[in-house]
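**Q** below are the sequence and a predicted model; questions follow.
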Amino acid sequence: MKFKISLILLLVFFLLLFSWINLAFGFGISPPRVFNDHLIPGAHFEQTITLTQARPETPLKIEVIIDAPEIEDWFEIKPGKSFTIPAGVQQFPMKVSVSVPKDAGYATYQGKLTIRAIPAEGGEGQIAVVTGAVADIQLRVSGEEFSDFRLKGVDTPNIEEGDPIKVVMKLENLGNVKVRPSRVYLRIFDQYGQGVVEEGEATGMNWIEPFKTGKVIAKMPNKLSIGEYWAEIEIYKDGELVLLDKRKFHVVEKGALGKIFGFHWWRWVLVAGVILAGILTWKLKLWGKALAKLGIRIKVEKIKR
């Protein structure tokens, strides 16, 4: 009976000790996986794993071990397989890049990404507590084309009179082929959001490459005068409505968007140049007086032609 009680107490002690270590030297990653189910030979994609430490007051050394013998050379870790998270940084983004060879076979490849966290500083005689985390690797390579995207933001910036209305969409391409919305339709309302003053298709969209995140811009010609307007935006993916939103924008006079406090940027550059030239001239005069006191004179002669 005493043996069982002692064993239970010992287990409780180790559980408390393990919990204390996790709290004191806590380290975690998110997401805990590198997963892609839609790769094709020659594809490239990147994923960010966020490393989080509980005690950011000290530097933390990171070591990354890739345990995936068949595909280890597909991986690149940025900033490297060994690096240090500076003191004061609680969350650190680590980028995992995967480049599939063009001659890769069709298969599902698996492995593990072990991330070890070691305190970068420690006193003599102290035991370094090594913590870490494991991210599972699962990559499927096939010849199937897959098209999909995630809409991560939309904006209608101000425009100058006579310029087309712009819809700026931030897209994350989830597929292995280039993508863009299948359709963008606009209804422009007056400043009160009541009457429709113009409507039509926004066209001229660019593409986002596979597994990349970028901005797609759609434009619609218009005859709007200077003023405030509301744009009702419809964004479609493969004919299906994925976003219906309203955004405010302004139409301003021609050339107004290039102005800073009412002046064009080049005027500010000119003013800055004049001020800088004045400061340099004043400094040269001071240096000339200082050299003159030391008995050093600089004589500048004109070159005769």
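**A** Good, I have the coordinates.

**Q** contacts, neighbours, all on C-alpha from now
**A** Will do.

**Q** burial count for the residue lying closest to Pro181 once chain neighbours are set aside?
**A** Using CA to CA, 6 or more residues apart in numbering and skipping residues adjacent in sequence, the residue nearest Pro181 is Lys237, 5.2 Å away. Residues contacting Lys237 under the criterion other CA atoms under 10 Å number 19.

**Q** quick one, what contacts Lys237?
**A** The contact partners of Lys237, taken as CA atoms under 8 Å, 6 or more residues apart in numbering, are Arg180, Pro181, Ser182, Arg183.

**Q** before we go on, here's another structure to hold up against the first:
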Amino acid sequence: MRVGMWLLVCGIAGGFFIANEARAGLGISPPYVHATHLVKGARYSSVLYIVQGQPDEDLKIKADIELPARVRPWVTLDTGLEFTIPKGTRQFPVGVTVQVPPDVELGNYNGRVVFTSSPGQAGQVTIALAVQASIAIVVGNDTFEDFGASLRHLDIEEGWDPRVYVRFDNRGNIPEAFSGASYELYDQFNSVRLAFVQKNADFPETLPFVSKEYTVEFPINFNLSIGQYWGTVSFYKNDKLIASQKGVFSVLKRGSLANSSASILGFIRTYWMYETIILVLAIFAYGVFLRKRRRARSLYL
């Protein structure tokens, strides 16, 4: 009997321990920082995500960057070395930046960053869990080009020129920019070409290992009326096609794409009299309701 009771107690305690350990479980994605193809003076950025299974409480984290002494100052975290993951956050981003000095020796540098959670509060199972990501830094003297772009046609207002959203992803170790672009404008049936625009300058430069978002306008010498149109845009680097997109966009009434807060303020200014009348009627109706309720109570008593 005593043995059975002992096994029961151990089973309950073990289940409690396992449940709390699972609840406190941590993960990391991706489990590495690969800052390869760097040159002297280069700057590299990436993001690690600390993942929780059940984020029921704020979680204090301490980070430890383990690298050779001369390399350790190159690596920084945007969170600092001690931070708190707020309650309810399942995926918490940590930005990692590698800044290579201009006078560093060429070579490979390896290490890791370890994230350790603080033990639970008094009365709870005290478990300090840790996750880690490996760090690989390679500094050389060769240039490495690797970039691409995603595009999207944007809606515009009357009087605006066609415009395209660009996300430029530079995965290489030198700055990059488009050298040219072309834009073909078609009617709503994609059957009649209305304009052809070429652009050969004023493209934003994207730094190494950085993603940059911006908008490119393509001036035309006439105004588009309200409606839908087709557009085909192509971006080039040294006569090589980098990205192309064909899609539909809309021309909207002037002021349709204005700042939402400004639109709300404009609505309030325009209809303030009606809003005041509605507020007064609501207050009056609530007063009538209270009087009837009090009268009903007095009759019941």
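**A** Nice, thanks for sending it over. A quick note: this is a predicted structure, and the numbers were derived from the prediction, not measured.

**Q** restricted to strands, list the contacts of Lys237 of the first structure.
**A** The strands in this structure, assigned by DSSP state E, contain Arg183 from these.

**Q** of the contacts of Lys237 of the first structure, just say which sits nearest to Gly195 of the first structure.
**A** Comparing those against Gly195 of the first structure with CA to CA picks out Arg183 as the nearest, at 23.1 Å.

**Q** give the contact list for the aligned residue in the second structure for that closest one.
**A** Across the two structures, Arg183 of the first structure finds its equivalent in Gly180 of the second structure, going by TM-score structural alignment. Gly180 of the second structure makes contact with Gln198, Lys199, Asn200, Ala201, Phe235, Tyr236, Lys237, Asn238, Asp239, according to CA under 8 Å, 6+ apart.

**Q** centroid residue for the second structure?
**A** Of all residues in the second structure, the one closest to the mean position by CA atoms, centre = their mean is Pro93, 9.5 Å from it.

**Q** what helix or strand is that residue on?
**A** Using DSSP states H and E, Pro93 of the second structure sits in strand 91-99.

**Q** related to what we said a few turns ago, which residue is the nearest non-sequential neighbour of the match of Arg183 of the first structure?
**A** The nearest residue in space to Gly180 of the second structure (CA to CA, 6+ apart) is Asn200, at 4.3 Å.

**Q** just put the contacts of Lys237 of the first structure in JSON lines and tack on distance to Ser97 of the first structure.
**A** As requested, the contacts of Lys237 of the first structure are exported to JSON lines (distance: CA to CA, whole Å):
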{"residue": "Arg180", "distance to Ser97 of the first structure": "23"}
{"residue": "Pro181", "distance to Ser97 of the first structure": "26"}
{"residue": "Ser182", "distance to Ser97 of the first structure": "29"}
{"residue": "Arg183", "distance to Ser97 of the first structure": "31"}
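
**Q** show me which of the contacts of Lys237 of the first structure are buried.
**A** Buried members of the contacts of Lys237 of the first structure, counted by 16 or more other CA atoms under 10 Å: Arg180, Pro181, Arg183.

**Q** now do the contacts for the nearest residue to the first one once chain neighbours are set aside.
**A** Spatial nearest neighbour of Arg180 of the first structure, chain neighbours left out: Trp207 (5.3 Å); criterion: CA to CA, 6+ apart. Under the criterion of CA under 8 Å, 6+ apart, the contact partners of Trp207 of the first structure comprise Lys178, Val179, Arg180, Val216.

**Q** can you check Ile226 of the first structure too?
**A** Contact criterion CA under 8 Å, 6+ apart gives Glu161, His250, Val251, Val252, Glu253 as the residues in contact with Ile226 of the first structure.

**Q** ok, and those residues in the second structure?
**A** Using both residues aligned by TM-score structural alignment, their matches' CA atoms under 8 Å, the second structure keeps these contacts from the contacts of Ile226 of the first structure: Val251.

**Q** show me what Met220 of the first structure aligns to in the second structure.
**A** Across the alignment, which pairs residues by TM-score structural alignment, Met220 of the first structure is matched by Phe218 of the second structure.

**Q** nearest spatial neighbour of that match, skipping sequence neighbours?
**A** Counting by CA to CA, 6+ apart, the residue nearest Phe218 of the second structure is Pro162, at 5.5 Å.

**Q** that neighbour: neighbour count?
**A** Pro162 of the second structure is flanked by 24 other residues according to other CA under 10 Å.

**Q** go on, the one 4 residues further on?
**A** When counting by other CA under 10 Å, one arrives at 18 neighbours for Val166 of the second structure.

**Q** wait, Asn238 of the second structure sits on Ser179?
**A** Yes - here Asn238 of the second structure lies in contact with Ser179, judged by CA atoms under 8 Å, at a distance of 6.1 Å.

**Q** picking up where we left off before, highest neighbour count among the contacts of Gly180 of the second structure?
**A** For those, neighbours tallied by other CA under 10 Å; top is Phe235, 22 neighbours.

**Q** counterpart of Arg140 of the first structure over in the second structure?
**A** Residue correspondence to the second structure (TM-score structural alignment): Arg140 of the first structure is matched to Val138.
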